[in-house]
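[1] Prediction below, plus the sequence it came from.
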Amino acid sequence: MNEMDYKQVNDDMRYLTLLSRSFPNIATASTEIINLEAILNLPKGTEHFLADLHGEYQAFQHVLRNASGTIKRKVKEIFNETLGTKEQKELCTLIYYPELKLELVKRGITDAGDLNDWYFININRLVKVCRNVSSKYTRSKVHKALPPDFSYIIQELLHENSSDPNKQAYVDVVVRTIISTQRADDFIIAMCYLIQQLTIDVLHILGDVYDRGPSPDKIMDILCDYHNLDIQWGNHDILWMGAAAGNDCCIANVIRIAMRYGNQSVLEDGYGINLLPLATFAMETYKKDPCTQFIPKDLDEKDPEKMKSSRLMAQMHKAISIIQFKLEAATIKRRPEFEMSDRLLLDKIDYKKHIITIDGKQYELTDGNFPTVDPQDPYKLTAEEEMVVTKLHNSFVQSDKLKRHMNCMFRNGCIFAVVNGNLLYHASIPLNEDGSLKDVIIQGYPYHGHALLKKVGSLIRDAYFGAENQEDYLFAKDYVWYLWCGKNSPAFDKDKMATFERYFIADKATHKETKGWYYKLRDQEKICDMILDEFHVQGQYRHIINGHVPVKTIKGESPVKANGKLMVIDGGFSKAYQPETGIAGYTLVYHSRGFQLVQHEPFTSIQKAVEEGQDIKSTYEMVELTNHRMMVKDTDKGNELSSQIRDLQKLLVAYRSGLIKERAWRPITNKR
């Protein structure tokens, strides 16, 4: 051992002594080094990137289950010589929706012998698929993913060599025994979900789970139980975080958006929010008001229940919008540093003439009925409005399911992440016109780039979990709302949110929301490189991956920008955006060979997927191929494992030099 080795070991003796508790002798430390070295030389796991889900549960669920077409591709690779297209499609559908497909199969096959043959054939096919998707993992990692009821059986089936006749006979007996003991359904379901889990190693959600679509709560149920996940919060997610933290402006916005898209069931049925006080107030206050501008967006006229309730939703929509404008005004006045006084519009209205003056120009209002607005004090809540706000506030902060989902958001996410050479964030990094990082003043201090996003993430946590002092807590709680709609918010980054104008002014010029410089400059490779440097992202293959702004594919816009340095994967998961994007979303798959961008057509239904084998029609494009197959050693996890190997090598030096004494290994047990 040379002098440098001795010095490094001596410097780390405290840590090495702790490490020796887990690896008490040369044999255990050496075995772990061998294990870690082997892991480093496995192919990297597949990463799956999705953004802007916006409550579209069925489409999200399908894309997750088929891993953006990865499972279909693997089935084709394995069975292209032996199965036709129809049989491959049937197998894929079974993997995606095992319970529903089994139910359909059993309705169509009434003979017990034929059903047993179907079981036998498809269990063997599933075993082949599972062998393929598990091949890039260690046995230990696969073992941890196995369903407890079938762990031993699956291990036997995965690791037996079917080319050996004796082993194939053994496998056949195992499969037929599964069938004869009437465990075939449960086994198939377990195998299908195992295949889904092993196909995707890590799931990255680049923000905006919430709003617009009908079931963000169901998406969150899936995400909170997902095996390996990170979430970069979007502006809509932050809005819900603020609502759960008790910010009344955020609460009003959440309810307004739910009314705008006719999704009040998300609040009532999904989260147990009591909307009755708002409904009662709205029906009484706006009983003679047609509320034409507030009828839910894209209302399905074929749905009688929604048509019946549309008038009430419109009344509630208008009521909460006026309440929102008043609540926001109080925050704007309380926080002049937000520089949002241009959003104070109720005092710019001539309530007799039904006109509003903005920047010296007059506009006619499309709706002049403001029964709760006092022209002398337009931002004051009426007593009835105050009561509604109080009851809604209590309902939000007391929702157990909302707390559970928000805790999941905090546990698995932040406003940005750097993963395997990729910088992930939902929307933007505020920039100046010259492309330099923009200073954003928060509580009197300037922040930009990396420091800005770290500060913003800290403030969101303070707003929800509390800060060290009351003043910081109250500021953080207000700032969460600013992040939703403030011009220097990295989650928004537009000059304004023109909610009032869209509702009350016909002139569409007033509806325009001017994007920040980031959106104009991000096409430049040098700008992306500057941002990547700011976040200390290194490597030959490094990228920025965003969502937030839908890519208008229908107009020829590309999601790949800045010579491949930046990818925008918001392509319209939300049905509300599909007319302007022309597609139904992008997803990104990053496997050991490189990046594959997947463009999806609209999803029909789970029923058609199961009954007719309809998959989402997707177009695949290789964005970037690496010059060698990426292994675990090329990833962040690889760096971590390499560091562990170096520490274990130091521990070996300490054992061999006598600095630390070896001990016999004994499992830790609880002694009574």
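    That came through, no problem.
[2] CA only for contacts and neighbour counts going forward, please
    Will do.
[3] what's the host helix or strand of residue 203 packed up against?
    According to DSSP states H and E, residue 203 maps onto strand 202-205. Contacts defined by 3 or more Cα pairs under 8 Å, 6 or more residues apart in numbering; DSSP states H and E place strand 202-205 against strand 47-50, strand 229-232.
[4] Second structure for comparison follows:
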Amino acid sequence: MNTKLLDILAQKYDSEEEVATEIINLEAILNLPKGTEHFVSDLHGEYQSFQHVLRNGSGNVKEKIKDLFIDEFSEKEITEFATLVYYPEEKLQLIKNSFNSKQELNEWYSEIIEQMIKLVSFASFKYSRSKLRKALPKQFVYIVEELLYKTEEFTNKKQYYSKIVQQLISLGQADKLIIGLSYTTQRLVVDHLHVVGDIYDRGPEPDKIMDALINYHSVDIQWGNHDVLWLGAFAGSKVCLANIIRICARYDNLDIIEDVYGINLRPLLNLAEKYYQSNPAFMPKSQSHDSVSDNEYDQITKIHQAIAIIQFKLESPIIKRRPYFNMSGRLLLEKVDHDKNEITIKGKTYKLENTCFATVDPIHPDQLLDEEQKVIDKLLFSVQHSEKLARHMNFLMKKGNLYLKYNGNLLIHGCIPIDENGKMEKMEIENKTYAGRDLFDIFEHYLRQSFAKPEETDDLATDMVWYLWTGEYSSLFGKREMTTFERYFIKDKQAHEERKNPYYHLREKEETCRNILTEFDLNPDQGHIINGHTPIQEINGENPIKANGKMIVIDGSFSKAYQSSTGIAGYTLLYNSYGMQLVAHQHFHSKEDVLQHGTDVLSVKRLVDKELVRKKVLETNVGEELLQEVAMLKNLMEYRYMK
């Protein structure tokens, strides 16, 4: 028994009665139904779509409204009420403008407040009063609790409750209350959010997603390959930094770098203007070319070339000093025949097109010009001194992991590197061999070490972060090589091929998934693997539920860049005390469309797994923590009060 720890705990509880009360409270909570978990993946900067999914709880809000008011509301009224809960500020304005008199509006206020109170009560049935109180709008906690716990059996209090509502309306507080209750409902329908990777890149507003997550009541993150790229850049990896700028240029998202995070791109532009010309291979994939001038478009194309060449140069020293990365075949700048304008890769010679090698010395192809070195050094300094980026990266590191074991399930973004026989692939690092869970753990160890020492830019930890982005045994990449160079300069698409790890076809088999769950010390009979990273081609009939329900892939393409090939706009997963449901989403047009027409983006819900016996808090990760707390409190009782 740790008496020092018990003495510290005793400072929180002044009496035996307080300790006993807390034990009773925690034991009771353990027998409540488990809260609803909400899983999202591959958000890729699509804040508007993500925000809508977050606000509607992947349809959970509307389901609660239907269940509660099925006999009172028409389908249209259910949709109207749901839209009010999703976007209360905007919807309130539209509703208020539709009334002809103040009396009509006040009558509506009375009715909607009563309905909102009923909805909050219904949505909170599996929470303790204490937890509900924390979710209520702070300025109205006392009033809302009075209305929530009112009883109709005492007629002498009816006027009391009625007067509360009337006074709220007359004092101009009705809007604030309705807005507060709407956000309370959103919070209650989802107890915990899992983001299974890739917040960053492609889409225009990853920073707004990060702000939303920072303010969310309960969240964890499993890093994706794009997230690790940003973490690596902030941790001092110049090659990771070059990659994120190249990707932002490719998708016409340099505003994120310059305007959002305050990183000065002028030195890079000056370099680009000096050495590069217009080049069709480097034109940005713009979502809104009409809003970009021809001059800006040309500048982005030049920046794209400049940073790509810097990236290729920065990769070479890492490959050479880490032979166990097994990437010597990627020293492509050294393989270029500048006289013939061709390259030989894996024994096959290809003609090069749209080249931009003005700063490449054929004798020393990986050597940065002094100008390039100064540019990348300035960029790194800017990145590491961006206050907003620091806040986002620190949160990403604090809430993130490469994998998570949660309530019996395994959450991973990318893959488990395995061979064709389904066995864990081995990687040697500094004369030690790692595979399976041990490989994940060592990768995460190096990532955290690199993040903790941002001043060290060429150490093994920082090199390993880049390997996570592009290495063949990386759990985040999942391919044998990344053919970025080939896609820019070689027309033959055979050269673009990136061979996937066998995981991606073996995960269709239940045996593979059961072996992986066992590797991570999870029960293969009850557990699932929840996976992102690879867009599901639903348009071609691919099923996101694989291996007899053991594998659930929830990358359904929030990113607009993939939606034409997948046929949908994202999957999300809900896991409540009754079981799991997969939700497919259609393309999200705009918040205005939802407000005006009640358009929602939910498509199909599919049952993944149904609990035979309703799952309680006792059986969850939270339950484990509460059990430990109860044990400590019982030790305190014995130590301080029962001698």
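    Everything's here; your move. All values reported here derive from a predicted model rather than from experimental measurement.
[5] on that earlier part again, of all the helices and strands packed on strand 202-205 of the first structure, which one is nearest residue 421 of the first structure?
    strand 47-50 (12.5 Å; Cα to Cα).
[6] re the thing from before, tell me which of the helices and strands packed on strand 202-205 of the first structure approaches residue 557 of the first structure most closely.
    Of those, nearest to residue 557 of the first structure by Cα to Cα is strand 47-50, at 18.7 Å.
[7] Provide the aligned range in the second structure for that closest one.
    Taken onto the second structure by TM-score structural alignment, strand 47-50 of the first structure occupies residues 37-40 there.
[8] quick one: the longest helix seen in the second structure to chain centroid distance?
    Longest helix in the second structure, counting residues (DSSP state H): helix 294-321. Counting by Cα atoms, centre = their mean, to the nearest Å, helix 294-321 of the second structure is centred 27 Å from the centre of its parent chain.
[9] for the very next helix or strand once past that helix, packing partners?
    Sequence-wise, the next helix or strand downstream of helix 294-321 of the second structure (DSSP H and E) is strand 336-337. Judged by 3+ Cα pairs under 8 Å, 6+ apart, the packing partners of strand 336-337 of the second structure are strand 342-345.
[10] what residues does the strand it packs on touch?
    For strand 342-345 of the second structure, the surrounding residues in contact (Cα atoms under 8 Å, 6 or more residues apart in numbering) are 329, 335-337, 349-352.
[11] which part of the first structure lines up with it?
    Counting by TM-score structural alignment, strand 342-345 of the second structure lines up with residues 355-358 of the first structure.
[12] for that stretch, which positions count as buried?
    The neighbour-count check on stretch 355-358 of the first structure (16 or more other Cα atoms under 10 Å) flags 355-356 as buried.
[13] That one vs the second structure, average offset?
    By mean Cα distance after the TM-score superposition for the first structure, the fitted stretch 355-358 of the first structure averages 1.2 Å away from its aligned residues in the second structure.
[14] Residue 140 of the second structure versus whichever residue in the second structure pairs up with residue 412 of the first structure, what's the distance?
    Structural alignment places residue 412 of the first structure opposite residue 399 in the second structure (criterion: TM-score structural alignment). To residue 140 of the second structure, residue 399 of the second structure is 31 Å away according to Cα to Cα, to the nearest Å.
[15] quick revisit: what distance separates the match of strand 342-345 of the second structure from the centre of its chain?
    40 Å.
[16] Stretch 259-268 of the second structure now?
    Distance, stretch centre to chain centre, for stretch 259-268 of the second structure: 25 Å (Cα atoms, centre = their mean).
[17] how about the nearest residue to whatever residue of the first structure lines up with residue 302 of the second structure, chain neighbours excluded?
    Aligned counterpart of residue 302 of the second structure in the first structure: residue 315 (TM-score structural alignment). Using Cα to Cα, 6 or more residues apart in numbering and skipping the chain neighbours, the partner closest in space to residue 315 of the first structure is residue 282 (5.4 Å).
[18] Just give me the neighbour total for the counterpart of residue 610 of the second structure in the first structure.
    Counting by TM-score structural alignment, residue 610 of the second structure corresponds to residue 625 in the first structure. Residue neighbour count, defined by other Cα atoms under 10 Å, stands at 15 for residue 625 of the first structure.
[19] Any figure for the gap between residue 625 of the first structure and residue 70 of the first structure?
    Distance of residue 625 of the first structure to residue 70 of the first structure, given as Cα to Cα: 16 Å.
[20] tell me the contacts of the match of residue 412 of the first structure?
    Contacts of residue 399 of the second structure by Cα under 8 Å, 6+ apart are 219-221.
[21] got it, and residue 298 of the second structure?
    278, 283.
[22] so how far is the match of strand 47-50 of the first structure off the chain centroid?
    Offset of stretch 37-40 of the second structure from its chain centre (Cα atoms, centre = their mean): 10 Å.
[23] Now do the strands in the stretch 401-550 of the second structure.
    Counting by DSSP state E, counting those that start in this stretch, the stretch 401-550 of the second structure has these strands, from start to end: 403-406, 409-412, 426-429, 432-435, 529-531, 545-546.
[24] Can you list the helices and strands that the second one packs against?
    To tie it back to what came earlier, the one meant is strand 409-412 of the second structure. Counting contacts by 3+ Cα pairs under 8 Å, 6+ apart, strand 409-412 of the second structure packs against strand 403-406, strand 529-531.
[25] counterpart of residue 117 of the first structure in the second structure?
    That one, residue 117 of the first structure, aligns with residue 107 by TM-score structural alignment.
[26] What of residue 459 of the first structure?
    In the second structure, residue 459 of the first structure lands on residue 446 (TM-score structural alignment).
[27] just checking, its match touches residue 463?
    No - using Cα atoms under 8 Å, residue 446 of the second structure makes no contact with residue 463, being 9.0 Å away.
[28] Please identify which of these two sits among more neighbours.
    Neighbour count, other Cα under 10 Å: between residue 446 of the second structure and residue 463, residue 463 has more, with 26 against 17.
[29] And the more buried one? What does it align with in the first structure?
    Using TM-score structural alignment, residue 463 of the second structure pairs with residue 478 in the first structure.
[30] Which residues are in contact with its match?
    Contact analysis of residue 478 of the first structure by Cα under 8 Å, 6+ apart lists 247, 331.
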